[in-house]
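Asks: The following comprises the amino acid sequence and a computationally predicted model.
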Amino acid sequence: MALGIGLIFGIMRLINFAHGEMVMAGGYAMALLVTLPAPLVILAAIIIVVSLALTIEKIAFRPLRGNDPATLLVASFTVSYFLQNVALMIFGGRPLPFTFAPGLSEIYEFAGLRVPLLQFVSLGLTVFALVGLALVLKRTSIGIQLRAAAEDVVTARLSGIRVNRVIALAFALSAVLAWVVSLIYSAQIGQISPTMGVRPLIIGFVATILGGLGSLAGAALGGFVVGVVSVLLEIFLPAETRPFREAFLFGIVFLMLVIRPEGLVRVRALQERV
């Protein structure tokens, strides 16, 4: 989730709050197509989510490009609220039970530890997404263009880079990452709803800020730090305070940002040049 948010911010300086609705769209797409063979469900869901992301970029964000960041922020809130209400009108507000792969809930035992298969799948998909995105950014020409646009959009455009295509690709990549989240998250909670993307969006946003806005390495690091702190709180908090775990989590993140407000990874492109 943090990678998808950080990717768009790195290029457009846009905190895309509609990213949560990409997760929601992925969940509903898989639910509607669940009768098809699993590979077709995955392929079709990714195509639907990517198409939705590209449509949003072209209709909602491209006309506002170059405006004040506050305008883009309001636009992202508007798109998020609009998509939530469209889903509400079509599917209703009641959560629908959904499990794409029931076998993911199977428990495996290793050295006395009982671990759900979903945990291994989640780890594998996360590592695959992280390594794949790193290879695209470091080893391909389009990745170099993405990094150039993240560094300075104006200079990239003057250098002959087709910025519209680069930004559209960034939205497509973030949509694929959102689909990965929708697969894992819907399997964890066992249901889908119009607001299912809100909670992971907030946690992913916190992780992105903690790692350093505009840095994909920082986003990944921030995500792992938030995950580790969350698990440690689950272990050490008294039972009666565990329902408020996220309040403690955000409090700890706030203290970390007071100490290092730029995040764990400094982004050179966001530093003032003299």
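Replies: Right, received. Where do you want to start? Predicted model, so just to flag it, every value in this text is computed and none were measured. Numbering: from 1, shown residues only.
Asks: hey, let's count contacts and neighbours off CA atoms from now on
Replies: OK.
Asks: can you list contacts of the helix or strand containing residue 118?
Replies: Following DSSP states H and E, the helix or strand that holds residue 118 is helix 117-139. By C-alpha atoms under 8 Å, 6 or more residues apart in numbering, the residues outside helix 117-139 that reach it are 103-108, 142-144, 146-147, 177, 180, 184, 187-188, 220.
Asks: Swap in 7 Å and give it another go.
Replies: Contacts with helix 117-139, where a contact means C-alpha atoms under 7 Å, 6 or more residues apart in numbering, come from 104, 105, 106, 107, 108, 143, 144, 147, 184.
Asks: Next one: the fourth one relative to residue 100, how far apart?
Replies: Relative to residue 100, residue 107 is positioned 17 Å away (C-alpha to C-alpha, to the nearest Å).
Asks: Neighbour count for those two, which is higher?
Replies: residue 100 (21 against 13; other C-alpha atoms under 10 Å).
Asks: Give me the three-state assignment for the more buried one.
Replies: coil (DSSP: H, G, I helix; E, B strand; the rest coil).
Asks: Below is an additional structure, to be compared with the one above:
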Amino acid sequence: MKEVAILLEFMQQLINGLSLGAIYALIALGYTMVYGIIMLINFAHGDIMMVGAFVGFFSISILGANIVVAMLFAMVTCAVLGVVIEKVAYKPLRNSTRIAALITAIGMSLFLEYTTIFLLGPSQKVFPASAFPAKNYYLMGLNISNKDIFIFVSAVVLMMILQYIIKRTKTGKAMRAVSLDKDAAVLMGINVDKTISITFAIGSALAAAAGVMVGVYYNTVNPLMGIIPGLKAFVAAVLGGIGIVPGAMVGGFVMGILETMVSGYGNSLYRDAVAFGVLILILLIKPTGLFGKNTGEKV
């Protein structure tokens, strides 16, 4: 009986980790797509997720939209925001040094955070209870909530759509071509600027979906909510192999499971430390990530 209880506890933590990992994976995809295209670490990405969470919150609380409509509205809004940020902040610096682009990304992150604080205030806002009524299912001793199911299924569907876009569409082929060789892509008639904008739009839309999922998962949103999930998603992208789409997916799930295991079996105070400890280890042992720089498929 003791062995069964231990196994059930492990499976419960695994289920919790999959839903959290799905959120990290969606955010990590934006990091890795942008890096694969223009070699930029977009540190404003976590704050785009925060904007998406607020758009979802107001869509539900003011417009009375259901969770799916709110998520779609947040994705469209943040897709536009991502393109605007790319055009205004990053495009003028495309031929500048990497440190200039990196500082700009950090500045854009702070701009989004404190503009949101100025407009909406610093206090957190609670998702309406009607937004996603909680319900638990008990299966073979495991407690599975409808929130976990919704987050995991939604994330997997979005990842499948992304993979279809990258592998099967003309836009995806253009993204892969620009990722491999920008100059050659220009010679082949590919509009590089348009392709980069589409990449930002898709990555930002995925981050917005993750933001709504975070709101559902924790029931609250606040202007600084994108900092830690954004950094952990960055760690997930590095863990899987920055610039490699499947690596970001795997890295996100690994980070989510690792975090829940640390919280469940150790102390939740250490979960952030463990996440960034993983970053240090991967940079020391295998800087190219689990999938390696030259394996898998870049954006």
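Replies: Yep, it's here. Computed from a predicted structure; not experimentally measured.
Asks: Residue 255 of structure 1 maps to what in structure 2?
Replies: For residue 255 of structure 1, the equivalent position in structure 2 is taken to be residue 281, counting by TM-score structural alignment.
Asks: can you pull the buried residues of the helix or strand hosting its match?
Replies: Counting by DSSP H and E, the element that carries residue 281 of structure 2 is helix 271-285. The neighbour-count check on helix 271-285 of structure 2 (16 or more other C-alpha atoms under 10 Å) flags 271, 272, 275, 276, 278, 279, 282 as buried.
Asks: how about stretch 69-82 of structure 2: buried residues?
Replies: Here stretch 69-82 of structure 2 shows 70-82 as buried, counting by 16+ other C-alpha under 10 Å.
Asks: now stretch 105-121 of structure 2
Replies: Using 16+ other C-alpha under 10 Å as the test for burial, stretch 105-121 of structure 2 gives 105, 108, 109, 110, 112, 113, 116.
Asks: Give me the range in structure 1 that that stretch lines up against.
Replies: The aligned range for stretch 105-121 of structure 2 in structure 1 is 76-92, by TM-score structural alignment.
Asks: Need the residues that contact the matching stretch.
Replies: Stretch 76-92 of structure 1 is contacted by residues 16, 17, 18, 21, 194, 195 when judged by C-alpha under 7 Å, 6+ apart.
Asks: sec struct for the last one, please.
Replies: Spelled out, it's residue 195 of structure 1. coil.
Asks: aligned partner of it in structure 2?
Replies: In structure 2, residue 195 of structure 1 lands on residue 224 (TM-score structural alignment).
Asks: Over to the first one?
Replies: Using TM-score structural alignment, the equivalent of residue 16 of structure 1 in structure 2 is residue 42.
Asks: okay, now its match: neighbour count?
Replies: Number of residues near residue 42 of structure 2 (other C-alpha under 10 Å) recorded here: 25.
Asks: my guess is it is in a helix, correct?
Replies: No - applying three-state DSSP, one finds residue 42 of structure 2 to be coil, outside a helix.
Asks: list the contacts for it?
Replies: Residue 42 of structure 2 makes contacts with 31, 105, as judged by C-alpha under 7 Å, 6+ apart.
Asks: If we use 10 Å, what do you get?
Replies: Residue 42 of structure 2 sits next to 30-32, 34-35, 86, 90, 101-106, 108-109, 200, 230, 234 when contact means C-alpha atoms under 10 Å, 6 or more residues apart in numbering.
Asks: Would you mind finding the match for residue 77 of structure 2 in structure 1?
Replies: By TM-score structural alignment, residue 77 of structure 2 lines up with residue 48.
Asks: if I read this right, its match contacts residue 175, doesn't it?
Replies: Yes - look at residue 48 of structure 1 against residue 175 with C-alpha atoms under 10 Å: they come within range, at 9.4 Å.
Asks: Show me whatever sits in contact with both of the two.
Replies: Joint contacts of residue 48 of structure 1 and residue 175 (C-alpha under 10 Å, 6+ apart) are 22, 25, 26.
Asks: Just give me the match in structure 1 for residue 149 of structure 2.
Replies: Counting by TM-score structural alignment, residue 149 of structure 2 lines up with residue 120 in structure 1.
Asks: no no, residue 268 of structure 2
Replies: By TM-score structural alignment, residue 268 of structure 2 lines up with residue 242 in structure 1.
Asks: nearest to residue 253 of structure 2, of the buried residues of helix 271-285 of structure 2?
Replies: Set against residue 253 of structure 2, the nearest of the buried residues of helix 271-285 of structure 2 by C-alpha to C-alpha is residue 275 (12.4 Å).
Asks: so what's that closest one up against?
Replies: Here residue 275 of structure 2 is in contact with 231, 232, 233, 235, 236, 255, 256, 258, 259, 262 (criterion: C-alpha under 10 Å, 6+ apart).
Asks: Just give the nearest non-adjacent residue to the first one, would you?
Replies: Leaving aside its chain neighbours, residue 231 of structure 2 sits nearest to residue 46 (7.4 Å; criterion: C-alpha to C-alpha, 6 or more residues apart in numbering).
Asks: Could you tell me how many residues sit around residue 253 of structure 2?
Replies: Around residue 253 of structure 2 there are 23 residues (other C-alpha under 10 Å).
Asks: Check which helix or strand it maps to.
Replies: Following DSSP H and E, the helix or strand that holds residue 253 of structure 2 is helix 245-265.
Asks: swap in residue 137 of structure 2?
Replies: With DSSP H and E as the test, residue 137 of structure 2 turns up in strand 136-139.
Asks: mean distance, that strand to its aligned residues in structure 1?
Replies: Here the mean offset of strand 136-139 of structure 2 against structure 1 after fitting is 1.0 Å, by mean C-alpha distance after the TM-score superposition for structure 1.
Asks: List of residues touching that strand?
Replies: 142, 143, 144, 145, 146, 147, 148.
Asks: Per the alignment, name the residue of structure 2 opposite residue 181 of structure 1.
Replies: In structure 2, the residue matched to residue 181 of structure 1 (TM-score structural alignment) is residue 210.
Asks: one step back: what sits against the match of residue 77 of structure 2?
Replies: 22, 25, 26, 29, 30, 42, 175, 179.
Asks: wait, what's in contact with residue 2 of structure 2?
Replies: For residue 2 of structure 2, the contact set (C-alpha under 10 Å, 6+ apart) comprises residue 8.
Asks: again, but for residue 196 of structure 1
Replies: Listed by C-alpha under 10 Å, 6+ apart, the contact partners of residue 196 of structure 1 are 20, 21, 23, 24, 25, 27, 84, 95, 182, 185, 186, 189.
Asks: and if you look at residue 223 of structure 1?
Replies: Residues in contact with residue 223 of structure 1 (C-alpha under 10 Å, 6+ apart) are 1-3, 203-211, 217.
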